[in-house]
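J.: Got a sequence here, can you model it:
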Amino acid sequence: MDLQQMRYAVALAETRNFTRAAERCSVVQSSLSHRIAGLERELGVKLFARSSRRVEPTSAGEAFLAAARECLAAADRAAVDAAEAAGVVRGRLAVGVIVTTAAVDVPELLQRYRARHPDVRVVLRSERSDRLVAAIRDGDLDIAFLGLPEDEPPSGVRTLVLDRDRHVLVVPAGHRLAGAGRVTLREIAGETFVDFVAGTPARAQSDRAFAAAGLAR
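T.: Below is the predicted model:
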């Protein structure tokens, strides 16, 4: 058993999918599957229950993952401590982003960071805002760029407002409201929307605006 196998197992548990876990670990899927299978043989237990649609940790897997995360965190701390003693910045920076991040040029920012700290391993994770907040609380992420209602800051984490976005309405050129400079929520309440999935933070902002106006979508 080695640290890389532990990282693969943790990635698989968090993504519930071999393909996404392999992408996160920057390896081919067959290699990750082979290492996970080898780990299970070595331990003599099944760590994951596999189906055609999803992968779930077994009870033995949950117990292993808790210890594996502790081992990985300890290994990261050991590397950082040794590097700091030698005057080198080293370690792991886990960054979360939403796919619609616009306030920050994340690729350019990470490029500059890597140029300044080449010995830091940067891990990027794309997810919806509420799940990124939960990952920060759990210690799985160090920082995240996300979008949330400003009047509802998340608890248990520190936040900094980088920018404010305004919601705009986009309609086809032939739509009845195409030439309008401004429209009210009442005018569009009955329209069929292409929108974020219900229950996501981005969708909640527009849903809350309609509800505050006494309108149903």
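
J.: use CA for all of it now, contacts and neighbours both
T.: Fine.

J.: and Val194, how many neighbours?
T.: By the criterion of other Cα atoms under 10 Å, Val194 has 7 neighbours.

J.: The residue most central in space within the chain and Leu141: what is the separation?
T.: Nearest to the geometric centre of the chain sits Glu127, at 3.3 Å (Cα atoms, centre = their mean). Remark: distance between Glu127 and Leu141 (Cα to Cα, to the nearest Å) = 12 Å.

J.: One more, please, to line up against the first structure:
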Amino acid sequence: MDLQHIRAFVAIAREGNLTRAAQCLHLTQPAVSLQIKGLEESLKVALFDRTSRGLKISASGAVLLPLAEKILASIGEFEGRAGHMQSDVSGRLTMGTVLTPETIRLGQALQHLVERYPRVQTVLRHGMSGWVLSQVRSGALDAGYYLGPRNDEVDADDILALRLTSFTYYVMAPKGWRDRVKGKGWAEIAALPWIWTPPHSTHHRMLVRKFSQAGVKPHIVAQVDLEASMLGLVKSGVGLTLARDSVALKTAQTEGTVVVRKLTTSADLSFITQAHRAEDGPVMAAFAAVRSAFA
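T.: Just a heads-up that it's a prediction; the model follows:
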């Protein structure tokens, strides 16, 4: 039984007219007729008598109408209670962010928080994924975004992780390096100059895993902690690095850098908190907001 069918039944009974009922429901007249027909077929009861003047509630319909109205009233109470529970959630939420606001859909998540949980005060702290994880573990952050290789530290029992999406990363080389990287695997490409990142960064963890699997150590010529600096050094011809597919392809188009499509790795974007804090009001609100942003 469809709730919309019950709403159509009650609307027609109250209005006494199919056209006015359709207007109240913001539907077309044929759509409401189909809903009533579907409800009557599922119940095997004629709810209305068809007359030359239109629909008139039948004896059976008159008996069922109070029950249908009670169902709709209960639904309204259910939604009202749920809304009241949301508005009762209050407190301070300190949340860690990574990457860019657009990539993690931060704007959509915060809009959901403000609209549904107006009494939750959100404080944002930006940093690398490893830093966010350590701050969540220590309790300095209530929750946060985390980007890391699959089967990473967020799979530990003390962390609750909501996986949101995945990103593919390409090896990116300076302009004119196509012949230097062509046909090379991870073991061979390790000998070329690499731009490295700190241990807290996702790039660091992904590259360490790849080179460890290949049994080699990379030739590191520089280390930076900002994506913009990393890309700038690649464009300047200093060395290789990893970049998200969208960033790598855009830079290749605009700057002529080389994307090594054969050498890829991937990372999952998750939203995390301490496992024992899953029922905290502000933390639950944050998870609901992030889940809505990525729905």
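
J.: Can you pull the TM-score for these?
T.: Laid over one another, the chains give 0.51 as their TM-score (TM-score structural alignment, normalised by the length of structure 1), with 133 aligned residues with a Cα RMSD of 3.0 Å.

J.: wait, the residue nearest to the centre of structure 1 sits on Thr100?
T.: No. With contact defined as Cα atoms under 8 Å, Glu127 of structure 1 does not count as touching Thr100 (10.3 Å).

J.: Beyond the helix or strand hosting Leu34 of structure 2, next helix or strand please.
T.: Per DSSP states H and E: Leu34 of structure 2 is located in helix 29-43. Going down the chain from helix 29-43 of structure 2, the next helix or strand is strand 48-51, by DSSP H and E.

J.: which other helices and strands contact that next one?
T.: Under the contact criterion of 3 or more Cα pairs under 8 Å, 6 or more residues apart in numbering; DSSP states H and E, strand 48-51 of structure 2 touches strand 54-57.

J.: Report the buried residues of the strand it packs on.
T.: Leu55, Lys56, Ile57 (16 or more other Cα atoms under 10 Å).

J.: Would you mind confirming that the second one is in contact with Arg50?
T.: It refers to Lys56 of structure 2. Yes. Counting by Cα under 8 Å, Lys56 of structure 2 touches Arg50, with 6.5 Å between them.

J.: so where do the strands sit in structure 2?
T.: Under the criterion DSSP state E, structure 2 carries strands at the ranges 48-51, 54-57, 91-97, 120-126, 143-148, 159-173, 193-196, 219-223, 241-244, 258-274.

J.: Relative to His203 of structure 2, which of these is closest?
T.: strand 241-244 (6.5 Å; Cα to Cα).

J.: which bit of structure 1 covers the closest one?
T.: Under TM-score structural alignment, strand 241-244 of structure 2 has no counterpart anywhere in structure 1.

J.: Mind listing residues that contact that strand?
T.: With Cα atoms under 8 Å, 6 or more residues apart in numbering as the test, strand 241-244 of structure 2 has contacts from 167-173, 194-196, 203, 230-231, 234.

J.: May I see the buried residues of stretch 172-189 of structure 1?
T.: Applying a neighbour-count criterion of 16+ other Cα under 10 Å, one finds Leu177 buried in stretch 172-189 of structure 1.

J.: first to last residue in it, what's the distance?
T.: First residue to last in stretch 172-189 of structure 1 (Cα to Cα) measures 17 Å.

J.: on that earlier part again, which of the contacts of strand 241-244 of structure 2 sits closest to Asp88 of structure 2?
T.: Phe167 (36.3 Å).

J.: how about that closest one, what's its match in structure 1?
T.: So Phe167 of structure 2 corresponds to Asp165, using TM-score structural alignment.

J.: Gly54 of structure 2 too?
T.: Aligned counterpart of Gly54 of structure 2 in structure 1: none (TM-score structural alignment).

J.: re the thing from before, overlap in contacts, Glu127 and Leu141 of structure 1.
T.: Listed contacts common to Glu127 of structure 1 and Leu141 are Gly96; contacts here mean Cα under 8 Å, 6+ apart.

J.: what comes up buried for the top helix by length along structure 1?
T.: Identified as the longest helix of structure 1 according to DSSP state H is helix 59-85. Across helix 59-85 of structure 1, burial judged by 16+ other Cα under 10 Å covers Gly61, Glu62, Phe64, Leu65, Ala68, Arg69, Leu72, Ala79, Val80, Asp81.

J.: re earlier: tell me the counterpart residues of the helix holding Leu34 of structure 2 in structure 1, please.
T.: Helix 29-43 of structure 2 covers no residues of structure 1 once aligned (TM-score structural alignment).

J.: circling back to that earlier point, pull the most distant pair out of the buried residues of helix 59-85 of structure 1.
T.: Longest span within these, Cα to Cα: Gly61 and Asp81, 29.6 Å.

J.: How about residues contacting stretch 153-170 of structure 1?
T.: Ala103, Val104, Val133, Ile136, Arg137.

J.: Endpoint to endpoint, that stretch covers what distance?
T.: End-to-end distance for stretch 153-170 of structure 1: 28 Å, by Cα to Cα.

J.: Over to stretch 13-32 of structure 2?
T.: 12 Å.

J.: buried set for it?
T.: Quick answer for stretch 13-32 of structure 2 (16+ other Cα under 10 Å): Ala13, Leu18, Thr19, Ala21, Ala22, Val32.

J.: List the contacts of it.
T.: Contacts for stretch 13-32 of structure 2 (Cα under 8 Å, 6+ apart): Ala8, Ala11, Ile12, Ser33, Gly54, Leu55, Lys56, Ile57, Leu65.

J.: Tell me which two in those are the farthest apart.
T.: Gly54 and Leu65 (18.2 Å).

J.: Buried residues, the helix holding Leu34 of structure 2. List them.
T.: Neighbour counts over helix 29-43 of structure 2 (16+ other Cα under 10 Å) mark Val32, Ser33, Gln35, Ile36, Lys37, Leu39, Glu40 as buried.
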